[in-house]
Each structure stands twice: as structure tokens, then as C-alpha cells.
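**Q** sequence unknown, structure follows:
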């Protein structure tokens, strides 16, 4: 059966705020000290832009009103630089839903020194393969087992370009092809898993990840498709078949519904050459994802409590789904 599937880990050789809308949101400083700088950018952006506090510090208890760029979407990363040199940082805030974002004592866990924790640099001389992962809890990344199998070192690259090291060992389920990585210093919001209703054939889905690293550009790629079947190859009940195009490097990436909730983990595509040898015909665009329910079961066996959300109401646009995925999806590098 494995001969008919192509796993999607990719082996590598060694080696400012602008036009305004009418819908503002407000940031409240409840950190216990004044803030000397405030940054608010679209989630996943690799730089923070300019300091918005052009008229002086934001006192403790003070608020700052923002009108975002018309095409900035609904998810924002927010950063306060505090008087003592530390910072309060929150990512992936849904400002279209929560019009008031409070940084208070509850956010103190996000206050850290300005230097990123756990920075590491890739070893360009190592043999490496790559894949994708996404945040499911504090400092926790979900990916495929085959992405991290036999690694001597695992690095993840965050949306803002930092490389962080995973703490071994990865916790894995070889049967499901899932792995959970612990990455100290990760400060990305977890993606929410769809709780209800059950996924149906024909629903739209979006795959997000890092295919063909080193050949294509290094930024993440998004493809849209549909759920074609509710089981995988030869009636594998742990997987579903999808038409969203995936390539080597997509392994371990999130498959999201049109509300931006996780319904699966991208895992493989049909090996067209092997099928052609058996049938004389070339199969086209047959891809697979591990079902979200299976991923949830795996996480719960590890005492991880993922975020759950119902998928009801109006669908979001594909670019909005991409914005949701961007702030919580990482590039995974496995060095041997």
C-alpha cells in the first residue's frame, strides 16, 4: 500500500498601516506599566512596521484606537514594548470579532525579554528533509511522523523568520503517521480543530504548507480543493481523500475548512507512476489527509487539550483562511 502513496516530506541536498476602514478596534494596556511602543500588523507578517505611539507612551490603563488597512484581514499580531524593556506579545487576534484587545495580567505569560528564546541556526552541511507543521497548544507543533523520523535535529521556522529547535524526543503514532514536537519559545496561537458538524463529501478545504522548498519560493503556499472521499486508500478509515493539490514539503500541514478550522493533517499523494504500472492509466490529483478526529484522539492521548470550534454560518474567503493558517503554521527542517 505504501508503494501507492508518496509521502510529502521533501528531501534536500546538504548544504505600514495605510488606507483606513470604518471599523476600528482598540488595544488596552493593562500590563501594570507604561508602554513606550506599540506595533500592530497583519498576522504572520515578518516585520513589525513602525511604532504607532508617535505622541508618547501609552500609560497603564490607557487605550489606543486603530483603523487597519482595508486589505489587512481580521487576524493581527500585537506587540507592546514596556518601560522596563520587556514586551507583551500576542498573535493571531481576531479583531473583526473582538473589537477590544486587552493586554493585562492574564497576558503576563506572553511578556518576555526582547531576545527570542531558543534561537538556533540550520546546519547547511547536514542532509536535510523538510515538511510542515502547525501549532496545537503552547510550544507544541503537530506534523507527520515521516517528516521527523530518524532526525538528529529538528528545527522549525516561524512566520516571522525565526528558527527554533524542537526538544527531543518527538511523541509519535507510527500507525497514524503523526508526531508532536515540543518547541520552547514558540509563541504562536494554536489553530482550532473543527468539533461539529461532521465533515461531508464536497466541502471546500484549503491545504497550507511549504512544498518543494529550495525550488519554489520559501514562503508558504495555499491550495484550495474539496473533500472527494471520506476514507483513504483501500478504505483507510483514518484518512480522507482531497483534491487540494499537495507536493513534497506539504506533509504535516493543516487542512482547513472554509471557516478556518482544522479538519485534517496533509499526509500523502497517490503515486501516479506506481498506479500506472498496475492499471495502465495515470491517476491525477489524488491526495490524502489524516482526519481531524484521528489527530484529536492522538493529542488527547498525550494530555494535550486542543482548541475546538464549531463550523457553522457563512464561509470565509480563501485569502482569509490563508491569513488564519499563516500565523500558526511552521516550516519543519529535519537534519540527519
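**A** Nice, thanks for sending it over. None of the values given here were measured: they were computed from a predicted structure.

**Q** hey, let's count contacts and neighbours off CA atoms from now on
**A** Noted.

**Q** can you map out the helices along the protein?
**A** With DSSP state H applied, the chain shows helices at 145-148, 272-279, 292-301, 318-326, listed in chain order.

**Q** To residue 210, which of those helices lies closest?
**A** For these, proximity to residue 210 was assessed by Cα to Cα; helix 318-326 is nearest, at 11.0 Å.

**Q** Now do the closest one: which elements does it pack against?
**A** Counting contacts by 3 or more Cα pairs under 8 Å, 6 or more residues apart in numbering; DSSP states H and E, helix 318-326 is packed against strand 204-209.

**Q** now the strand it packs on, how far from the centre of its chain.
**A** Chain-centre distance of strand 204-209: 11 Å, with Cα atoms, centre = their mean, to the nearest Å.

**Q** so which of the helices of the chain is the most packed in?
**A** Of these, the one with the most neighbours on average (mean count of other Cα atoms under 10 Å) is helix 145-148, at a mean of 25.

**Q** For that one, which outside residues touch it?
**A** Helix 145-148 has contacts (Cα atoms under 8 Å, 6 or more residues apart in numbering) with 7, 9, 129-131, 154, 170, 172-174, 177-179, 251-252, 332, 334.

**Q** Work out the gap between that helix and the centre of the chain.
**A** For helix 145-148, the gap between its own C-alpha mean and the chain's C-alpha mean amounts to 17 Å (Cα atoms, centre = their mean).

**Q** thinking again about what came up before, can you redo the helices of the chain as CSV with distance to residue 13?
**A** As requested, the helices of the chain are exported to CSV (distance: least, Cα to Cα, whole Å):
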stretch, distance to residue 13
helix 145-148, 16
helix 272-279, 24
helix 292-301, 31
helix 318-326, 26
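
**Q** Relative to residue 205, which of these is closest?
**A** Using Cα to Cα, the helices of the chain put helix 318-326 closest to residue 205, at 9.1 Å.

**Q** Measure how that closest one sits relative to strand 204-209, angle-wise.
**A** Interaxial angle, helix 318-326 versus strand 204-209 (axes from the mean of the first three to the mean of the last three Cα atoms, to 10 degrees): 40 degrees.

**Q** starting at the chain centroid, how far to helix 318-326?
**A** From the chain centre to the centre of helix 318-326 is a distance of 10 Å (Cα atoms, centre = their mean).

**Q** How about stretch 156-173?
**A** With Cα atoms, centre = their mean, you get 12 Å for stretch 156-173.

**Q** What is the end-to-end distance of that stretch?
**A** End-to-end distance of stretch 156-173 (Cα to Cα, to the nearest Å): 20 Å.

**Q** what do you get for stretch 182-197?
**A** With Cα to Cα as the measure, stretch 182-197 spans 30 Å from end to end.

**Q** let's bring in a second one:
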């Protein structure tokens, strides 16, 4: 049986679902996000149109699931949450669908300090966004420069799934690089087996030496595939490749730290300690 592509995907999205934690309905693969950033102002990269992005609009937080415990300026309320990480002093990288449509963005650091963040640049095709923060948010993570990522390499994700429902702190998961391309053979993505959930979007994907090799972006919608095929897929998730993130950052004047992967010798706990001071919980307010 042919599986319809529009039924395959669900974002590892920026927000939490409503009551009953039902997965949101994804748009067709060829759907383009609304033009412009918050307030409708055009941003760098705004002319690019996605062709097959496995992302959805962030669903709202359920009542009472406020990971920060209060409104923002001007009476704005948090409507969704996601993950970001430090790529340069005062600069954060996340997914565009985490920041899309937000009137205000806030970042909570590993020390529990909350700082404002502003959208500086976006790439809708890659689903990446660059944020600028007021104040120091942590040390930049180092991107892997080489060797090339291989199938079967161990990976670690670090982020904030289901903020306000699960742990108030970050969550670490482990897995492997399952394939060197994503949905529909998308060469900008890795397929990974590390579990990701709503709220992991924008978080770092790290190798076993603590180098960034990708940005968590999406997952297959297992429930919908099961409805069509009768089979439940297991841990089929996707990350934007590190080289794509590096190209995006450099195009917008950010030169992240890079380095060759050391011989894998760190444990997942060690990699988590690398990621922890540099990974932030993001909240979107409207």
C-alpha cells in the first residue's frame, strides 16, 4: 500500500499539544510557512520557499503547563516552548518553527536565568533560525568539522521535551545515525534513532565526542503511519545536518567554533555535561 507523504510526518515541535496530548495535524509537504517574521517584517532568507519540510505549526501549551510561571511583557502569555543552543556569544540557533509567529521570545539558561531573545535571521527551507540574546547565555558548542558522519555512529540529543509536564530540567536521549538522508531522500537531514518529542525542536544533536553534528527538527507521525500501514514505526526521527547549520550561520555573519571529532570515548553522561551549560529552553509568547 502506498503511504501518502502528507501523513508521514510530525514536527519534534516547539510546543506542547493541548489536552490529551494529541499530535497536531501536519500541513502538506509542499506547504510554505507564512511570509515574514513576527509583526510581518521580512527577514534574511525570507524569499526561500520550502519544498518538503517535515514541520508543523507549534501547538499551544495546555492550561497550567507554563514552564516559566508567568506572563511576559505587555501581558503576553507563553503559548509554546522549544530548545536552542549557543553557537557564539549572545547567539542561539534553533528551528524556524520554534520562533515563527512569536511576539516575544525568552530563553532560560542552565543557571535558571531568563533573558530576552530576538529573531535575527531565518531560513525557512532548512527550518533554522538565529536568535540574539541580551546578556550571556552560556559557552558556545563546537561543531564537528570532520571526519564525515557515518551510519551507525552513536548520537545524543539534549533538550526540553514536554516542558511543564515532564522534568523541569533538560532531557538526554541516545541513539544512532540510521541514515545519511531524511524523508524523500532529503540530503539536508540525518535520520536518527534517538527518541525526540514535542519541545526537542532546535536542540543540538551531538556525537560521542561532544561535537554538534546536527539540529533536531522532526519525527515521523507513528500513529498516522500505523493507521495506513498497520505497522508502528519505531524511533524514526530527523535532524538538520551540521554542515547546513554552519552554512546558514556563516551566511549571517556568525562563525561558530569547529573542530575534528575526537576518538569517541565519552559516555552519554559526559556528552550531556558538554551540552548542559550551552542549551536553553525557549518560550514563545503572544
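**A** Nice, thanks for sending it over. These numbers were taken from a predicted model, which means no experiment stands behind them.

**Q** what TM-score do we get after superposing?
**A** TM-score of the superposed chains, computed with TM-score structural alignment, normalised by the length of structure 2, equals 0.77; 230 aligned residues with a Cα RMSD of 1.5 Å.

**Q** Only whichever of the contacts of helix 145-148 of structure 1 are buried, select them in ChimeraX.
**A** The buried residues among the contacts of helix 145-148 of structure 1 can be selected in ChimeraX (16 or more other Cα atoms under 10 Å) with this line:
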select :7,9,129,130,131,154,170,172,177,178,179,251,252,332,334
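
**Q** before we move on, the earlier item: residue 164 of structure 1 is nearest to which of the helices of structure 1?
**A** Nearest of the helices of structure 1 (Cα to Cα): helix 145-148, 14.8 Å.

**Q** which part of structure 2 lines up with stretch 210-224 of structure 1?
**A** Mapped onto structure 2 using TM-score structural alignment, stretch 210-224 of structure 1 covers residues 160-174.

**Q** scratch that, stretch 248-256 of structure 1
**A** Going by TM-score structural alignment: stretch 248-256 of structure 1 matches residues 198-206.

**Q** tell me the contacts of residue 300 of structure 1?
**A** Contacts of residue 300 of structure 1 by Cα under 8 Å, 6+ apart: none found.

**Q** Now which residue in structure 2 aligns to it?
**A** Taking TM-score structural alignment, residue 300 of structure 1 has residue 250 as its aligned residue in structure 2.

**Q** Residue 5 of structure 2 versus residue 184 of structure 2, what's the distance?
**A** Note on residue 184 of structure 2: its distance to residue 5 of structure 2, by Cα to Cα, is 9 Å.

**Q** For these two, work out which one has more neighbours and name it.
**A** Ranked by neighbour count (other Cα atoms under 10 Å), residue 184 of structure 2 and residue 5 place residue 5 first, with 14 against 8.

**Q** Can you tell me which residue is spatially central in structure 2?
**A** In structure 2, the centroid-proximal residue (Cα atoms, centre = their mean) is residue 202; its distance is 1.8 Å.

**Q** now the strands for the stretch 101-250 of structure 2?
**A** Taking DSSP state E, counting those that start in this stretch, the strands of the stretch 101-250 of structure 2 run over residues 104-108, 114-123, 128-133, 143-146, 154-159, 171-179, 189-192, 204-207, 212-220, 237-241.

**Q** Which one of those lies nearest to residue 91 of structure 2?
**A** Distance to residue 91 of structure 2, taken as Cα to Cα, is lowest for strand 128-133 among those, at 4.7 Å.

**Q** from memory residue 117 of structure 2 sits against residue 108, does it?
**A** No. The pair residue 117 of structure 2 / residue 108 is not scored as a contact, 10.0 Å apart, by Cα atoms under 8 Å.

**Q** Would you enumerate the residues in contact with the nearest residue to residue 254 of structure 1 once chain neighbours are set aside?
**A** Of all residues not flanking residue 254 of structure 1 in the chain, residue 265 sits nearest, at 5.0 Å (Cα to Cα, 6 or more residues apart in numbering). The contact partners of residue 265 of structure 1, by Cα under 8 Å, 6+ apart, come to 143-144, 251-255, 289-292, 295.

**Q** returning to that earlier point: ok, the match of residue 300 of structure 1 to residue 244 of structure 2 distance?
**A** Distance from residue 250 of structure 2 to residue 244 of structure 2, by Cα to Cα: 10 Å.

**Q** With residue 131 of structure 2 instead?
**A** 17 Å.

**Q** Residue 217 of structure 2 too?
**A** Going from residue 217 of structure 2 to residue 244 of structure 2 by Cα to Cα gives 13 Å.

**Q** for residue 122 of structure 2, same thing?
**A** To residue 244 of structure 2, residue 122 of structure 2 is 13 Å away according to Cα to Cα.

**Q** Check residue 205 of structure 2 too.
**A** For residue 205 of structure 2 relative to residue 244 of structure 2 (Cα to Cα), the value is 13 Å.

**Q** for residue 136 of structure 2, same thing?
**A** Residue 136 of structure 2 is 25 Å from residue 244 of structure 2, where distance means Cα to Cα.

**Q** before we move on, what about residue 159 of structure 2?
**A** From residue 159 of structure 2 to residue 244 of structure 2 the distance is 20 Å (Cα to Cα).

**Q** do the same with residue 145 of structure 2
**A** According to Cα to Cα, residue 145 of structure 2 and residue 244 of structure 2 sit 12 Å apart.

**Q** what's the answer for residue 8 of structure 2, then?
**A** According to Cα to Cα, residue 8 of structure 2 stands 23 Å off from residue 244 of structure 2.

**Q** how about residue 200 of structure 1, what's its partner in structure 2?
**A** Using TM-score structural alignment as the criterion, residue 200 of structure 1 maps onto residue 150 of structure 2.

**Q** From residue 224 of structure 2, how far off is its match?
**A** Separation of residue 150 of structure 2 from residue 224 of structure 2 (Cα to Cα): 30 Å.
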